[in-house]
Every structure is written in C-alpha cells, then in structure tokens.
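*Asks:* Sequence first, then the predicted structure, then my questions.
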Amino acid sequence: MTTSPTVDESVISAAASRLAVAERTGVPCGPVRDLLAPTDVAAAYAVQRVNVERGAAAGRRIVGRKTGLTSKAVQRQLGVGQPDFGALFADMCVADGDEIPAGRLLQPKVEAEVALVLGADLPDPRVTVVDVLRAVEFALPALEIVDSRVAGWDITIVDTIADNASCGLFVLGATPAPLDRVDLRAVEMRLLKGEHLVSRGTGSDCLGGPLNAAVWLAATLAAAGDPLRAGDVVLTGALGPMIAAGPGDAFETEISGLGSVRTRFASEAAEGEQR
C-alpha cells in the first residue's frame, strides 16, 4: 500500500503515535479520522504500516495476517466494498485453553473463524483459488480476539485499518485438518460464551467462503510487494457476529470438520497488576 500523496508524513506519524500511545497505556484514544480523509484507505494503511514496522524493529515477529470486514453487512455499515487486513505478531498468539490476563486488551470482542497455515509462498497478484489450495498446508479452528485502541469502538474504515485492522489476539486449535477433508464453504460454526450459544454461522458467511478471503488477501499483499509466505497464519474472517468479552468470560467455538478451540478471560487483577 502506498501513502496517499495528499497526506503529509507528519500526519501519518501523528495518527500512528496516537494509536501506539493508547496501546501502551491502556487508555483508548479518539478516532484518527480527524487527521485522515474519511475515505483515504491508502493513508490508513500507511499509518498501520508505521506501527507494524515499529513493532518489528522492537523485536516482535510477524507470523501472518488477518482479514477483516469479510461480512457484506459490515462492509455496508462502514461504506466499503472489500475486506481489510492487518498483521499478526507471534506475541498475539494464545495457546488453546489458556487464560488471557486481565488488562491485556482494552475493549475486546470475540469472533470465530477459520485459520489457514501456508506451506508455500503466494507471490503472484494473479493468484487463484487453486494456487491457494495448493499453498495451504492445513486449516485450524480459531478465535480472534479483536480489540480497538479507539474509545467506544467509534470507528470508520480508516480508523480500523490504521489500527491494524483492530487486531488484538488470536487462539488456534491444536489439530490440523487438510483441506481435502473439509469443504470450508459448508462448515458450521457455533460460539459459546460460558454455556450460552452467542454466535453461529457457516463458512459461506465469510465472503462466500474462507478461501475467497484468502485469495483476496494473497492478491492484495502480492500486489503491494509484501506477499504471504510459507509458514504464515492467515485468519480468514469471522463466520458470525463478534461478541463483547469481559473479565471471567469463557469462550469456546466448534467448527464442523475442524474441531474446537477455547479461551478464558481472567478476572480483574488486583490494583497495580494491570498494564
């Protein structure tokens, strides 16, 4: 993604710093759309790139990408016609069943999705679904814990893109499933919060199928000169509505053909144990 020619680099830096301070302090900030034009997606990705590069320079390891806005309803809500993407760092990955410490996130929400792990690079922007099928080593059930550094989730498309596509954490299942054993379009998802069913959906609810989301992501990143590589984790997008999470909440999702994955949010920490 290239920086919008109409936006000064100092504006990009100011927006990136606003989001970085919110993440570091645990105090949500105001939207960055007061700095960026409402539809300047290129500038928003430039802001995202600043903080991703800062993270990498500080020693954080990029292990993949996520797609967001794969629901047509959410796209209409934000006035866009395509998904967005963000970077996944190794320190965002939570082991299946592990507890998420109190104060780790600002205002988390949980969504269930299909994760793909690549066994080959996808360097060509003319990528097809066949290329993706050949490149994917296996699929896993996943929980994405989305989070916003913007107070009250008061976001537009430029806010969420600038904020690394509202990335928070992700939890992966532990049993790999080859794609020749499952039709990702037809999988059925059930998300439980405690004992209550709070979200459900199917593979086709994610841009018509998770492979479609992966093709879009691979093509977009290859065209930008930063292609998906072997070993990358790809979170393909939510299969149902995201659900707000609070201290003590436990979540588990089961995706037919892929298995289940779960996590729990710790209860509130004692004073002084937060960020």
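*Replies:* That came through, no problem.

*Asks:* Please count neighbours and contacts with C-alpha atoms only from this point.
*Replies:* Noted.

*Asks:* So what touches stretch 46-56?
*Replies:* With contacts defined as C-alpha atoms under 8 Å, 6 or more residues apart in numbering, stretch 46-56 is touched by 1-3, 12-13, 15-16, 20, 62, 86-87, 161-164.

*Asks:* ignore the last one, stretch 250-263
*Replies:* Contact with stretch 250-263 is made by 96-100, 112, 139-143, 171-177, 181-182, 187-194, 264-265, as judged by C-alpha under 8 Å, 6+ apart.

*Asks:* Swap in 7 Å and give it another go.
*Replies:* 96-99, 112, 140-142, 172-173, 177, 182, 187-194, 264-265 (C-alpha atoms under 7 Å, 6 or more residues apart in numbering).

*Asks:* Could you check how many residues crowd around A214?
*Replies:* By other C-alpha atoms under 10 Å, 28 other residues sit near A214.

*Asks:* check contacts around it.
*Replies:* T236 are the contacts of A214 under C-alpha under 7 Å, 6+ apart.

*Asks:* Now with 8 Å, please.
*Replies:* Counting by C-alpha under 8 Å, 6+ apart, A214 makes contact with 67, 132, 234, 236.

*Asks:* closest to A57 among those residues?
*Replies:* Of all these, V234 has the smallest distance to A57: 22.0 Å, by C-alpha to C-alpha.

*Asks:* C-terminal to the strand or helix carrying the closest one, what's the next element?
*Replies:* Here V234 sits within strand 233-238, counting by DSSP states H and E. Sequence-wise, the next helix or strand downstream of strand 233-238 (DSSP H and E) is strand 243-244.

*Asks:* filter the contacts of stretch 250-263 to the buried ones?
*Replies:* The neighbour-count criterion (16 or more other C-alpha atoms under 10 Å) marks 96-97, 99, 112, 140-142, 172-173, 177, 187-193, 264-265 among the contacts of stretch 250-263 as buried.

*Asks:* putting a second one here so we can go through both:
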Amino acid sequence: MDPGSVEKAAGALLDAYATGTPISPLTTDYPDMSIADAYAVQAVQVKTWTDAGARVKGHKVGLTSAAMQRQLGVNYPDSGVLLDSMFLPENDAIERSRFLQPRVEPEVAFVLGRPLAGPGVTAADAVGAVEYVLPALEVIDSRIADWKIKLPDTIADNASSGGVVLGTRPVRLDDLDLALMGCLLHRNGNLIDTGAGGAVLGSPINALVWLANVLGENGESLEAGHVVLPGSITAMVPVSPGDTMTATFAGVGSVTARFAAP
C-alpha cells in the first residue's frame, strides 16, 4: 500500500470509532494489504490518539489460541496497543454503547517490573521481566462489520482492541504454572466455557516472548509498568447489556466485568 492508502484506511477506522458504524473489511478495499501495511495503518491511529493526549500503557497479543484462530479463520498471532482509556475499573458498570461489537476473553495479564526488548528475548528473559500477574477480562471489539476479518483487518484495527478489566490481587510467577493453570468463564452465574493456560501458544509466557521479539524487530520495547495481555484462554464470547462476566483462574483469582443494563 502506498502512504496515501495507509492514511485513508486508518481514517476509515477512526471514522468508525467516531460514528459507531462498522466499516467493510479493509482487505476487500485493499486486497493486497500485507501484514506490514496493516501495522502501518495501526500505527497511524496510535499516533493520532497519542497526539490527542492518550498514553500507551501496554500491549496485547491476540489470536494465540487454536480456539481463537479457528473462530476467526487465521493462523498467526497479532499485536495491538493498550491505551490508558482502555482500562476499566472492576465491577463498575461498563456502558455497552462505548463498543460496537464487544466480546469478552479471559486472560492473565503480565505487569512488567523492568523493560523487555527484543530481538533475542528468551522465556527466561520474559519471566525475569514480569513483576506479577493479574486476572483479566479483555473486551475485544471490531470496527469491521460482523467481525468479517482476515489477519490484516484485525491488525490494522489495533488487534481488535476495546478495553480491559484487571483484577486487583497480584500473584508472582514463581507461585504459578501458567501452562497448567485452569480457567472458568461464567456469564450471569452460568458456566459457559473452560480453558487452560497451555491454550496460549503452549504457555502465556511464550506470547510475551513473541511480542517482545516482534516489537524488537521494529526498534520498539516493552517498558517497566506496562501491562501485557498474552491472549485468550477460551474462545471469545459475545456480551449484551446487563451481562456480568467472571473469569476465575486457578492460583490467580477472579475478575468480574459488569455491563450496564439498557
């Protein structure tokens, strides 16, 4: 894609945020959009937001589980940026209207105690950089109509980011086996899905390693204090006004996201 097309695609996504109206897939309008093109479109939006005063508070990795890859018909992870405005207090009523097509994913969130910069980051490096983990519910969203996305679409759309609710009980990594950690996902008190940490590239730590190395190839790094979401343990679940979603992780605890009634 030429620079003008990158700007135009980014503008279409920014308009979708502003109007609340999803757009057709970018890969329909730009069938030759590459992964690099998609990240360029994402970068234009991030610069627009930060120029307006938003602050980058972390990153997310998406499409790390086989369930999510099957659900969206892709076969490779992606990453996006977490802004300060995306962090939602636990148990506060979340207005459904702030999203276009929200769905929820249970994840463990890494909070970094020191910077992590690739390339060449190993699992040991990643473990050493994590200060603690928190239970999390990511609210993913899509500016693409009906979630009709291919990999470049979701990358361009900031990895389908929407918001995140973090739990408040920090747990150190040395007290956990993330690969074997089980998760229960409840909606309105009813169990709707289960999973284990191993669904995320074998272990959520592997997603952190992948992210640090991919960012490093572009001269970027993860900073101390940043939150990293490594990917969903289950398939994504649609939510409606009035829903209460709770994820419970073995050894980590639980987190609840409550969506305001109509």
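*Replies:* Now that the structure is in, tell me what you want to look at. Note that this is a predicted model, so its numbers are computed, not measured.

*Asks:* Got a TM-score for the two of them?
*Replies:* With the length set by TM-score structural alignment, normalised by the length of structure 2, the two chains reach a TM-score of 0.96; 262 aligned residues with a C-alpha RMSD of 1.3 Å.

*Asks:* what about the strands in the stretch 151-275 of structure 1?
*Replies:* Taking DSSP state E, counting those that start in this stretch as the test, the strands found in the stretch 151-275 of structure 1 are 169-172, 188-193, 196-202, 233-238, 243-244, 250-255, 259-265.

*Asks:* Per the alignment, T194 of structure 2 pairs with which residue of structure 1?
*Replies:* When structure 1 is aligned by TM-score structural alignment, T194 of structure 2 is paired with R200.

*Asks:* Hmm, G240 and its match touching each other?
*Replies:* Yes. Counting by C-alpha atoms under 8 Å, R200 of structure 1 does reach G240; the two are 5.3 Å apart.

*Asks:* Top of the contacts of A214 of structure 1 by number of neighbours, please.
*Replies:* Among those, T236 has the most neighbours (other C-alpha under 10 Å), with 30 neighbours.

*Asks:* I figured it hits A115, correct?
*Replies:* Yes. Using C-alpha under 8 Å, T236 of structure 1 is in contact with A115, at 6.0 Å.

*Asks:* follow-up on the earlier one: tell me which two in the contacts of A214 of structure 1 are the farthest apart.
*Replies:* Counting by C-alpha to C-alpha, the most remote pair of the contacts of A214 of structure 1 is T67 and V132, 15.0 Å apart.

*Asks:* Name the helix or strand for the counterpart of T21 of structure 2 in structure 1, please.
*Replies:* Counting by TM-score structural alignment, T21 of structure 2 corresponds to V27 in structure 1. Under the criterion DSSP H and E, no helix or strand holds V27 of structure 1.

*Asks:* Quick one: neighbours of V27 of structure 1, just the number.
*Replies:* V27 of structure 1: 14 surrounding residues under other C-alpha under 10 Å.

*Asks:* Quick check: closest non-adjacent residue to the most centrally placed residue in structure 1.
*Replies:* Most central in structure 1 under C-alpha atoms, centre = their mean is K66, positioned 4.0 Å from the mean C-alpha point. Leaving aside its sequence neighbours, K66 of structure 1 sits nearest to L235 (C-alpha to C-alpha, 6 or more residues apart in numbering; 4.5 Å).

*Asks:* List the contacts of the alignment partner in structure 2 of that neighbour.
*Replies:* Aligned by TM-score structural alignment, L235 of structure 1 pairs with L229 of structure 2. Applying C-alpha under 8 Å, 6+ apart to L229 of structure 2 gives the contacts 59-61, 107-110.

*Asks:* which one of those has the most neighbours?
*Replies:* Ranked by the number of neighbours (other C-alpha under 10 Å), the contacts of L229 of structure 2 place F110 first, at 30 neighbours.

*Asks:* distance of that residue from A18 of structure 2?
*Replies:* As judged by C-alpha to C-alpha, to the nearest Å, F110 of structure 2 and A18 of structure 2 stand 31 Å apart.

*Asks:* In structure 2, what range does stretch 97-113 of structure 1 match?
*Replies:* Counting by TM-score structural alignment, stretch 97-113 of structure 1 lines up with residues 91-107 of structure 2.

*Asks:* Now do the contacts for V130 of structure 2.
*Replies:* V130 of structure 2 neighbours (C-alpha under 8 Å, 6+ apart): 110-114, 173.

*Asks:* just A10 of structure 2 next, same as before
*Replies:* Applying C-alpha under 8 Å, 6+ apart to A10 of structure 2 gives the contacts 41-42, 44-45, 156.

*Asks:* tell me the secondary structure for it?
*Replies:* helix (DSSP: H, G, I helix; E, B strand; the rest coil).

*Asks:* which residue ranges form the strands in the stretch 1-150 of structure 2?
*Replies:* Per DSSP E, counting those that start in this stretch, the stretch 1-150 of structure 2 carries strands over the ranges 56-62, 78-83, 87-88, 93-94, 103-112, 130-140.

*Asks:* Centre of the chain to the longest one, how far?
*Replies:* Average the C-alpha atoms of strand 130-140 of structure 2, do the same for its chain, and the two points are 10 Å apart (C-alpha atoms, centre = their mean, to the nearest Å).

*Asks:* what's the mean distance for it versus structure 1?
*Replies:* If you overlay the two and look at strand 130-140 of structure 2, the average distance to its match in structure 1 is 0.3 Å (mean C-alpha distance after the TM-score superposition for structure 1).

*Asks:* So which bit of structure 1 is that strand matched to?
*Replies:* So strand 130-140 of structure 2 sits over residues 136-146 in structure 1, by TM-score structural alignment.

*Asks:* do the same with the first one
*Replies:* Strand 56-62 of structure 2 lines up with residues 62-68 of structure 1 when matched by TM-score structural alignment.

*Asks:* No further queries at this time; thank you.
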